[in-house]
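J.: structure, please.
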Amino acid sequence: MRVRLAFLLGSCSVIFIVIAYALFEACDSRIVALCAIPVAVACCLFGLRIASLGALSSLLFCASLVTLHIHTLHWSSLLVEDFAFGMLAPGVVLICFGFLWLPFSRHASAIAGPQPQHGVQQLSQSYNKQQLEEARDQFLMSVSHELRSPLTEIRGYINLVLEHGDQLDEATRSTFLQSASYGCDELELIIRNVLDMSQVEKEGKPIYIQELPLAATIAEICEHIYLQEHTLELSISPGLVVLADRQQLRQILRNLISNACKYSPAHTEVVICASLRKDNTVCVCVKDEGAGIEAADMPHLFQKFSRLKRDAASSVHGTGLGLYICKQFVEGMGGRIWVESEGIAGQGSRFCFTLRQPDVDR
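T.: This next block holds a predicted model:
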């Protein structure tokens, strides 16, 4: 709209010139000044750049139009020269206005401070910083609760064994001690996630890549994971060998299996499957039978401190670091991680990640 108005004012200059020379067939300094007024108005209203666009475009258009009809007006050569001089008047105004306006505009910009765009960027950065601070506060609350829960569980089972150990049969005592051991594993997982996050962000966690037989490695890792009231099924293609860091692969599987048990009903099955893909990478998936994840929530799952809104209001607690650590470790080993879910309760979710094969690097 501003360019159109500037074009209209620039056209007024040319129209004044054409009318003046057509009617009076004479050159007068007053006419030149009259023709420059619309351009000066455009400069004041819209600034030098937009006024220049409007004035110059209209000048070129009208000049070419009048030049085509110059013979029909029966102007003398002297009058044509006067007309050309009049056409230059708006251009002279633009040049003079530029020399006067440029220093003023720079001084005004320096006094005014940051431009609106910079202000928007500052507001955006401030908003992002506020979001991060809120996420950290929520993280600290979650960590304190996450640490408190297994500690309470460990203390409770150990006290039961200490106080009533003589009255408990061997099976019950073993169950209590196993539950206490599971609480210790949970504490270790929480602390390790926090330490890994700090190390990854500061200097990057060292990676010790080696060839691992996938089926045996996953089976060994799962032997030390307490599943509470869930059952675990392994469906891994035989003979698969991957390039991975054993400790990081263990951490990835522990986080994914822990989430699968945490967010799915008791007495449901957790399935770990692995197979070779067409691109010669190995895909490992952990599937649960939980509530599923809606498509709108998927992009945020692997962000730091991220938790679903439905989970924040539920009795299930978490730090929001498990999937973030998984993503950092998987990508550090040259793979990628994603989630597949229809968002339907009972159908659950599949968290999948890829690992390289030794043959790919040879």
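
J.: could you use CA atoms for every contact and neighbour count after this?
T.: OK.

J.: any idea how far residue 287 is from residue 276?
T.: Distance of residue 276 to residue 287, given as C-alpha to C-alpha, to the nearest Å: 17 Å.

J.: so which of those two has more stuff around it?
T.: More crowded of residue 276 and residue 287, by other C-alpha atoms under 10 Å: residue 287, with 23 against 16.

J.: which residues touch the more buried one?
T.: Taking C-alpha atoms under 8 Å, 6 or more residues apart in numbering as the criterion, residue 287 is in contact with 260, 270-272, 348-351.

J.: let's see which of these end up in helices.
T.: The members of those that map onto helices under DSSP state H are residue 260.

J.: would a markdown table of the contacts of residue 287 with distance to residue 114 and neighbour count be doable?
T.: A markdown table is the format used below for the contacts of residue 287 (distance: C-alpha to C-alpha, whole Å; neighbours: other C-alpha atoms under 10 Å):
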| residue | distance to residue 114 | neighbour count |
| --- | --- | --- |
| 260 | 50 | 26 |
| 270 | 56 | 22 |
| 271 | 56 | 18 |
| 272 | 55 | 23 |
| 348 | 50 | 21 |
| 349 | 48 | 26 |
| 350 | 48 | 23 |
| 351 | 46 | 19 |
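
J.: which of the contacts of residue 287 fall in strands?
T.: When strands are assigned by DSSP state E, the members of these inside them are 270-272, 349-351.

J.: chain neighbours aside, what residue packs nearest to residue 243?
T.: residue 211 (4.8 Å; C-alpha to C-alpha, 6 or more residues apart in numbering).

J.: okay, now the one you found: neighbour count?
T.: Residues contacting residue 211 under the criterion other C-alpha under 10 Å number 14.

J.: here's the other one to compare against:
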Amino acid sequence: MWSHLLTSWPRLFLRLPLALKLCICGVCFIACTAIYYWTLPFTHTGYILAVPMLLSSWTFNRYGAFCVFVCNIGVLILYNLLIYHLAPLTPTYLYSLLGSVVVLLIEGYLMCTLRSMLDATEEAQRHAEEAKKQEHDAYERQRQLNQLKNQFIINVNHELRTPLSAAYGYIEMLAHLLEQTGHLTRDLHGVYLRNALNYCDELRRLVNNVLDTMAIANNRGDLAVENLQLYRIVYDMVAQFEMLYQCHNQVHTRISRHLFVSGNAHCIRHILYNLLSNAFKYSPNMSPILIEAGTDGEQVHITVSDRGAGIPPQEQAMLFEQFARLPQDLAGPTRGSGLGLYISKHLVEAMHGKIWVESQGIPGIGSQFHFTLPGIVKMQRQFVPAPQTPIPAPGPAILN
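T.: As a prediction, the model looks like this:
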């Protein structure tokens, strides 16, 4: 303990506040000067002045050594003026003065060299620690990326296998029926073909998610926007989900016919598809899902609400990250690639909007996903309708 203290106190002294170090060096210089004046007639040496030189050189390096050396020379000259009154100097005094000057110069040089070596050593240690920390951080990032990559491969493998197996099953069934009967009828076999096409659309969506993620990373540029009637896009997506999920959940909408946005139709469909897909996946069967929209200043505010298990507040920050999957989902039956919300966030921001989630993490209360898009206050009479398919007649009521 004592050996460690004896070797570490010089470094600890350098970490003292500047004012305290100045006070210590000043008091040491005054005390040593007083001792020098009092003992010089008896000792004829000025070696006591080496103490403030030692302390100042160590504390302030070359600047401290220079200042103390000049002050010591001034003290010697002042002593000669006061004591000898410019009388002829004796050889003893000259030898003492010369020896003091040489000792001060050698001591200051050695102490400054030692201090520079210490600074260089500490700088090298600091760089080594930073390099070690950067290496550790790089290793940790690589480990997390490998973990995300492995989890992504597992999730995508499951996501691709499910619709691929289903579509293959329907097509295989149709091929078997065609071999047996020699023909297919629309009434009896049309539903199988539609289901196969729906699962093919699901496969296409998964592939597009991966491609869109690559496009976001490459930053392909601004999106082409147009004036769109929002309720047409919403009802097109509702009809698609009702066919795909066979009405396992009750979808309610509150969208005015007179609500228009400035955006990209494909991107808005993609965002709604991701949000609705999550709502259907994580909501109990026959629970309500609500889609509503309204104006918020110059923005149009769209909300997708469900009555699922909800999202804990401490886990909401990671939802919109790449390959993000909640801990309870990793071991659960619900799979996903972890790309939907990440892509949705970038698409919303590309259309000058924002997206966020509100949830208390309480089952039955569910979650509310919000996003905004620039609204159109005054629409021209001619506009390009968003969907390419007509709005289905049986569907949720429209607010006029």
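
J.: what residue in the second structure is paired with the residue nearest to residue 243 of the first structure?
T.: Following TM-score structural alignment, the counterpart assigned to residue 211 of the first structure within the second structure is residue 227.

J.: can you tell me the helix or strand for the equivalent of residue 143 of the second structure over in the first structure?
T.: The alignment partner of residue 143 of the second structure in the first structure, by TM-score structural alignment, is residue 130. Taking DSSP states H and E as the definition, residue 130 of the first structure sits inside helix 116-164.

J.: once aligned to the second structure, how far is that helix on average?
T.: For helix 116-164 of the first structure, the mean deviation from the second structure after alignment is 2.0 Å (mean C-alpha distance after the TM-score superposition for the first structure).

J.: give me the mean deviation of the following helix or strand past that helix from the second structure.
T.: Per DSSP H and E, the first helix or strand lying C-terminal to helix 116-164 of the first structure is helix 170-202. Mean deviation of helix 170-202 of the first structure relative to the second structure after superposition (mean C-alpha distance after the TM-score superposition for the first structure): 2.3 Å.

J.: tell me who's in contact with the corresponding residue of the second structure for residue 184 of the first structure.
T.: Here residue 184 of the first structure is matched to residue 200 in the second structure, going by TM-score structural alignment. Each residue near residue 200 of the second structure by C-alpha under 8 Å, 6+ apart is listed here: 163-164, 167.

J.: for residue 187 of the second structure, see how far away residue 200 of the second structure is.
T.: Per C-alpha to C-alpha, residue 200 of the second structure is found 21 Å from residue 187 of the second structure.

J.: and what of residue 374 of the second structure?
T.: Distance, residue 374 of the second structure to residue 187 of the second structure, by C-alpha to C-alpha: 44 Å.

J.: who has more neighbours, those two?
T.: Neighbours per residue (other C-alpha under 10 Å) separate residue 374 of the second structure from residue 187, with residue 374 holding more: 20 against 7.

J.: leaving out chain neighbours, which residue sits closest to the more buried one?
T.: Leaving aside its chain neighbours, residue 374 of the second structure sits nearest to residue 299 (4.6 Å; criterion: C-alpha to C-alpha, 6+ apart).

J.: tell me the counterpart of that neighbour in the first structure.
T.: If you follow residue 299 of the second structure across to the first structure using TM-score structural alignment, you land on residue 281.

J.: what's that match in contact with, if anything?
T.: Residues in contact with residue 281 of the first structure (C-alpha under 8 Å, 6+ apart) are 354-357.

J.: between the residues you listed, which is nearest residue 86 of the first structure?
T.: Closest approach to residue 86 of the first structure among those (C-alpha to C-alpha): residue 354, at 74.2 Å.

J.: residue 261 of the second structure touches residue 374, doesn't it?
T.: Yes - counting by C-alpha atoms under 8 Å, residue 374 is a contact partner of residue 261 of the second structure at 5.7 Å.
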